[in-house]
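Asks: After the sequence you'll find the predicted model.
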Amino acid sequence: MRSTHRPLYWAGAVLIVIALEYVVMFLWLANLYDGDALQRLPWIWRSTLSNGSALAGGAVAAMIAALVVRRHDMAAYQIDTTAFSARDNRTPLWLAVHVLTICIFFVILLRILAGDTLARSAGPLLLIVWLLSGLFSAGSLIRAIIGPHFFPTLRIYAPLFATAALIGALGGLGAALLLPHWPLLAIPTLHMSAALLDACCGTVVTFPEQALIQFGTFAVFVDRSCSGIEGMALVTAVLGCYLFAFRSELRFPHALLLLPAGAAISFLMNSLRIAALLYIGDRVSPELAKGSFHSMAGWIFFSGVSILVMLASQRITLLKREYAQKAGSGEAAHSLRGDITAAHLLPFLAWLAMGLVTAAFSMGAADPFYPLRVGACLALLWHFRRYISDIVRPHLTDANARIGLAGSTLIGLAVALVWLMLVPHTTPEERAMPETLRQMASPALIFWIAARLIGTTLVVPVIEELAFRGYLQRVLVSGTFWKIPQNKVTPIAALGSAIAFGLMHEAWLAGIIAGLAFTAATMLRGRLADAILAHAVANAVLSACVLFLGRWDLW
């Protein structure tokens, strides 16, 4: 038993090391960063530092994608194998190598940013040392996480990772080179938005020199975020991943038409978004336009365009590859996979989609349409009850039922305590009941609070655990995730699902810790129901703080 749980300890140690590195070193870098000083550096340093984040980000993202695609080959890293066994006593050594090399990496970077004398005197040689220290830092950290299988696996998958990293780096470089040219789209976007409003609502005034468009008393400056270039790049990236993932079902090169089509549709929808922003700002509410609609509409349109283009591609015969053989068992397996995947993901995705839409039309911190989200997700859970009823049932007759219930409850209480400690400090005004709720009549407020309690303590724990621990954590182990026992996960899968879960929350560090804790809950009996219970207990404690202590910022 000791070797079974040890990976979680090392996962926590690695997570703490990473968190301390980023908090200490990146905050220090933020204080020293000076754009003018960067421009005075030699060209080789200036180019590397200016485009380094895009190159590294693209390379890392591509390698992670390659890892996910080949995840079924990583079964040797399950936490009950020897990847983190007691015989692997070199993990602390590799963590020490990581800390040493990343210190070298940041010391050189700090010296470079503090003044250009060192950069000019050392030049390319120091740059090579700096890049190698970063590479060794990343490699030693991965070795510490994976264990002794790292080097044999690296030899096997080095060509795959090298190719993925090269493609990702080139993609990141392309994005970095493309982004400064956003003004090229600003004027076409401005004129397209004006034409849409002119056609239905009346006169629109444009100022092309200032990239400004005015409708009535409300004006919008079409800057980089409004030009549509970021949305076009995101849609193209998503569709590129879709083409790769479904390459066996799509017909090439015909399917490549989806890329320019998606970019063009994204441009048109961005123009429609700006037209809607102007209309709402002049005819409905300037506060709504400048607030939630402006911040959320872009994500709504991006998600909608990506999903609709992918769905449309499944309906267009020209883009589909006909299969010569469709064995009955194969079709049945595909149908089963589709239903189980939908049962795990659709309730959570519906929750997110409705949240994006309702947030765009919510003028305060509280979402007045929250009960609609709860009702829709309850309906979906009922629809998929055939697939999830056994998963979410607590199984009180099990031999270890008491251990599961008691352990999950304690984990939930601990998560709530950690959350309260790590949540960002707020002002008394932010903790007070939102104005939207104060303006509600008493029956409506009672109904909203009841719906919020049901959603927070019952619906959200179920849909989030189905998505993150039930699906994502296991699909990172094998594509046939439903065959993977809930307590047979890899360190990469546990960390990956926890990080994804944490990034869904404003208090991301607390969210990551909570994700790891809920993974630990599934280890008690190998049942997702224990993670759901721990999640529900944590949310119930936070809800009690809202209702009895007036901490409305927690909702």
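Replies: Yep, it's here. Residues are numbered from 1 along each chain as shown.
Asks: C-alpha only now, for contacts and for neighbours.
Replies: Fine.
Asks: Would you quantify the distance from residue 402 to residue 408?
Replies: To residue 408, residue 402 is 10 Å away according to Cα to Cα, to the nearest Å.
Asks: Among those two, which residue is more densely surrounded?
Replies: Ranked by neighbour count (other Cα atoms under 10 Å), residue 402 and residue 408 place residue 408 first, with 28 against 12.
Asks: Can you give me every residue that contacts the more buried one?
Replies: When contacts are counted by Cα atoms under 8 Å, 6 or more residues apart in numbering, residue 408 touches 521, 530, 531, 533, 534.
Asks: Residue 354 is in contact with residue 371, isn't it?
Replies: No. Counting by Cα atoms under 8 Å, residue 371 is not a contact partner of residue 354; they are 10.9 Å apart.
Asks: who's more crowded, the two?
Replies: Shown here are residue 354 and residue 371; by other Cα under 10 Å, residue 354 has more neighbours (20 against 17).
Asks: which ones are touching the closest residue in space to the more buried one that isn't next to it in sequence?
Replies: Closest residue in space to residue 354, ignoring its immediate chain neighbours: residue 373 at 6.3 Å, by Cα to Cα, 6 or more residues apart in numbering. With contact set as Cα under 8 Å, 6+ apart, residue 373 has these partners: 351, 354, 355.
Asks: End to end on stretch 434-451, go ahead and measure it.
Replies: Using Cα to Cα, the end-to-end distance of stretch 434-451 comes to 16 Å.
Asks: so how far is that stretch from its chain's centroid?
Replies: The chain centre lies 31 Å from the centre of stretch 434-451; the measure is Cα atoms, centre = their mean, to the nearest Å.
Asks: Can you give me the buried ones in that stretch?
Replies: Judged by neighbour count (16 or more other Cα atoms under 10 Å), stretch 434-451 contains these buried residues: 434, 437, 445, 448, 451.
Asks: So which of the residues you listed is the closest to residue 508?
Replies: Using Cα to Cα, residue 434 is the member of the buried residues of stretch 434-451 that sits closest to residue 508, with 22.7 Å.
Asks: how much space is there between the closest one and residue 368?
Replies: Here the criterion is Cα to Cα. By it, residue 434 lies 11 Å from residue 368.
Asks: for comparison:
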Amino acid sequence: MRCIRLGDVVGGVPTGSAHPHKHQPIVPPVNDSPAPAAATPSAAATPQPLWAYVSPFVAYLLFTSIEGKGWLGIPYEGWYCLKVLVVLGLLWFFHREWPRWSTRGVGLGALMGVVGLVVWLVLDWLQGVIPGFNAMVASVLGTREGFQPFGEHGVNLHSLAFVLVRLTGLALVVPIMEEIFWRGFLARYLIDENFTAVPQGKFTLQSFWIVTLAFVAVHPELLAALAWGALVNWLYRKTGNVWACVAMHAVTNLLLGGWILATGEWRLW
């Protein structure tokens, strides 16, 4: 056995060793391939609150299609009250998904609601005096079935309660439900499927008229609906606030409800 003297050891390594052990630094392997790019979520993968905008409108149309048929032995008043409750529930459930409440342009919207009532009544009258026009419209869009709430029993607690519900539907439920659908959703969806990224009030020529004509398609008062729909689109474009449109719609409908009760024009319900 070979003896190693203390002087033969330098730094802990025997100098006389035939095979000295050198401490090599550990170098991690180098990966020359580029790092993968960070994944970015695509617009298509971004969830859209589509049903928050659409479902109240769809529910309203479904109930409207059956409310006068007397199904399950439930009269029109019962179905209408159920419709108001269901749609109100949907509006409340989804309201956090919509644009936040803003007062921008709401005063102008209320003023335009008064103008809208005058436009609606004048053009509805004009449509009625043009020979054959109402018949032509009815053959395409159908007619609105009016409802006389007082019936053969006259004014009583039951009929007054239903009138209150009817006005609630006319001046609260319908304005919110329709404006959230027509202008909050459809006007923007026609521009980009990622509709919540489209600023409020933005229109293209195509989206402006598609929304207007679609609004006309569910209102047999064709001339009135055409003009009123164009006016509320203009308001939306000017204010960039769907709540201004709700204000216009609510004022027009509330005043229209008063007109109906005062004149007995039940077909306008």
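Replies: Yes, it's here. Model, not experiment: these values are computed from the prediction.
Asks: circling back to that earlier point, the counterpart of the residue nearest to residue 354 of structure 1 in structure 2 and residue 224 of structure 2, how far apart?
Replies: Using TM-score structural alignment, the equivalent of residue 373 of structure 1 in structure 2 is residue 83. Distance of residue 83 of structure 2 to residue 224 of structure 2, given as Cα to Cα: 25 Å.
Asks: And residue 102 of structure 2, by the same measure?
Replies: The spacing between residue 102 of structure 2 and residue 224 of structure 2, counted by Cα to Cα, is 28 Å.
Asks: Settle it for me: which of these two has more neighbours?
Replies: With neighbours defined as other Cα under 10 Å, residue 102 of structure 2 and residue 224 compare such that residue 224 has more, 24 against 11.
Asks: just checking, what residue in structure 1 corresponds to that one?
Replies: So residue 224 of structure 2 corresponds to residue 510, using TM-score structural alignment.
Asks: Now for the closest residue to that match other than its chain neighbours, how many residues are close by?
Replies: Distances taken as Cα to Cα, 6+ apart place residue 419 nearest to residue 510 of structure 1, at 5.4 Å, with adjacent residues excluded. Here the number of neighbours of residue 419 of structure 1 (other Cα under 10 Å) works out to 21.
Asks: Residue 419 of structure 1 is in what secondary structure piece?
Replies: Secondary structure from DSSP states H and E places residue 419 of structure 1 in helix 401-422.
Asks: ok, and what's touching whichever helix or strand comes after that helix?
Replies: Once the chain leaves helix 401-422 of structure 1, the next helix or strand it forms, by DSSP H and E, is helix 428-431. Residues outside helix 428-431 of structure 1 that contact it (Cα under 8 Å, 6+ apart) are 550, 551, 552, 553.
Asks: and the residues you listed as JSON lines, adding distance to residue 347 of structure 1, neighbour count and secondary structure?
Replies: Below are these laid out as JSON lines (distance: Cα to Cα, whole Å; neighbours: other Cα atoms under 10 Å; DSSP: H, G, I helix; E, B strand; the rest coil):
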{"residue": "550", "distance to residue 347 of structure 1": "30", "neighbour count": "15", "secondary structure": "coil"}
{"residue": "551", "distance to residue 347 of structure 1": "28", "neighbour count": "19", "secondary structure": "coil"}
{"residue": "552", "distance to residue 347 of structure 1": "26", "neighbour count": "21", "secondary structure": "helix"}
{"residue": "553", "distance to residue 347 of structure 1": "25", "neighbour count": "21", "secondary structure": "helix"}
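Asks: Between which two of those is the distance greatest?
Replies: 550 and 553 (8.5 Å).
Asks: which neighbours do the two share?
Replies: 431, 432.
Asks: Which stretches in structure 1 count as strands?
Replies: Using DSSP state E, the strands found in structure 1 span residues 205-207, 212-215, 218-221.
Asks: Check the alignment and tell me where residue 311 of structure 1 lands in structure 2.
Replies: Aligned against structure 2 by TM-score structural alignment, residue 311 of structure 1 finds no counterpart at all.
Asks: Against residue 367 of structure 1, how distant is residue 457 of structure 1?
Replies: 17 Å.
Asks: oh, I was asking about residue 496 of structure 1
Replies: For residue 496 of structure 1, the distance to residue 367 of structure 1 (Cα to Cα) stands at 29 Å.
Asks: Check residue 56 of structure 1 too.
Replies: According to Cα to Cα, residue 56 of structure 1 stands 38 Å off from residue 367 of structure 1.
Asks: which residue packs closest to the counterpart of residue 466 of structure 1 in structure 2, ignoring adjacent ones?
Replies: Counting by TM-score structural alignment, residue 466 of structure 1 corresponds to residue 180 in structure 2. Distance criterion Cα to Cα, 6+ apart; nearest residue to residue 180 of structure 2, sequence neighbours excluded, is residue 53 at 5.9 Å.
Asks: how about the one you found, what's its match in structure 1?
Replies: Taking TM-score structural alignment, the alignment pairs residue 53 of structure 2 with residue 344 from structure 1.
Asks: again with residue 240 of structure 2
Replies: Residue 240 of structure 2 maps onto residue 526 in structure 1, by TM-score structural alignment.
Asks: Now for its match: which residues touch it?
Replies: Contacts of residue 526 of structure 1 (Cα under 8 Å, 6+ apart): 485, 486, 487.
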